[in-house]
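[1] Next one to model:
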Amino acid sequence: MSNVSAVPAAESAEAIAHFASSLRFETDCADVHAALAGANANAPGFVLLDVRGPALFARGHVPGAVNLPHGKIIASKLAAWPPETLFVTYCAGPHCNGATRGAIRLAQLGRPVKVMIGGVTGWLDEGFELAGDTAA
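    Model (predicted):
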């Protein structure tokens, strides 16, 4: 018996509930890309927030993203968007918890939020281009 099989898998109903619930909290790079590149590219249904610092944002970011570092997410910075606006946060990648920190701050302010899993690393892994000075 391996460590993988030592703990039995959840029953199907429990697994469905768990995995379906996770989609309420996260999205992925491919879905974000499709929304930003699709027919509704000018109104994808969310605001994409790059929660890294301005220098990293300038070096390369997801096209269409707004730079708002997670430590600077406060109510006054969100005033331009209606309260029901969905925000999607991302940071450098799976090794970074900035997207989660940003999501917490948004949720504390009563804003709908999801995290784009993978961040910049995932975006590049999918073969998508970054905007900005990617040569820096």
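
[2] Every contact and neighbour count from this point should use C-alpha atoms.
    Fine.

[3] quick one: V113 from A15, how far?
    23 Å (CA to CA, to the nearest Å).

[4] just A80 next, same as before
    A80 is 39 Å from A15, by CA to CA.

[5] Neighbour count for these two, which is higher?
    Neighbour count, other CA atoms under 10 Å: between A80 and A15, A15 has more, with 12 against 8.

[6] Quickly find the element holding the more buried one.
    Per DSSP states H and E: A15 is located in helix 12-22.

[7] which stretches of this protein form helices?
    Applying DSSP state H to the chain gives helices spanning 3-6, 12-22, 29-37, 54-59, 98-108, 119-125.

[8] run this one through as well so I can compare:
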Amino acid sequence: MTRTLAFPAAVPEAAAKYFGAEIAFEVDPDDLVQDLEAGRTDGYVVVETRAPEAFAHARIPGAINLPYRDLTPETTAHLDRALVYVCYCESTVCNAATKGALKLAELGFKVKRLSGGITAWIAAGYPVEGDGESDKATGIRCAC
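    Below you'll find the predicted structure:
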């Protein structure tokens, strides 16, 4: 038996349920950049969940900074509960986006997470803004 099939694939119905749920929780950088570049920003806000220093260094254009450690009913009172908050952090090895999305969801907000974080965003060649050096990839770190 191959290692690939050592564990059988799920039946199509179970796979559809699983992958449908996964997409409900995440958005990929390509879909997000296409929406941003086309000006399709109604219904969601991009949220950097790392520390303010990381946000200042390099961020997705138009993102707001809501460090996950600071999310409380008081600090989120001004947020629009009708919007979806797309949380991102450094990469797949940083879980600030997951922590931020969890806190926002616990506070009653609709959330998604950006797959791969800003590292995947930059690796794909998508635009960033901030006060870092001309090479925005320099200094990208977890910072949570």
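
[9] where does the TM-score land?
    Here the superposed chains carry a TM-score of 0.91, computed using TM-score structural alignment, normalised by the length of the first structure; 134 aligned residues with a CA RMSD of 1.4 Å.

[10] how far is the helix holding A15 of the first structure from where the chain is centred?
    21 Å (CA atoms, centre = their mean, to the nearest Å).

[11] Average offset of it relative to the second structure?
    Following the fit onto the second structure, the mean deviation recorded for helix 12-22 of the first structure is 0.9 Å by mean CA distance after the TM-score superposition for the first structure.

[12] Could I get the contacting residues of the residue most central in space within the first structure?
    The first structure has M116 as the residue nearest its centroid, 2.3 Å off, counting by CA atoms, centre = their mean. Counting by CA atoms under 8 Å, 6 or more residues apart in numbering, M116 of the first structure makes contact with E26, T27, D28, C29, V32, V88, T89, Y90, A99.

[13] Ok, V111 of the second structure next?
    For V111 of the second structure, the contact set (CA under 8 Å, 6+ apart) comprises F25, V84, Y85, V86, C87, A101, L104, A105.

[14] what's the closest of these to I118 of the second structure?
    Nearest to I118 of the second structure among the contacts of V111 of the second structure is C87, at 10.4 Å by CA to CA.

[15] Please report how far the closest one lies from R59 of the second structure.
    According to CA to CA, C87 of the second structure stands 12 Å off from R59 of the second structure.
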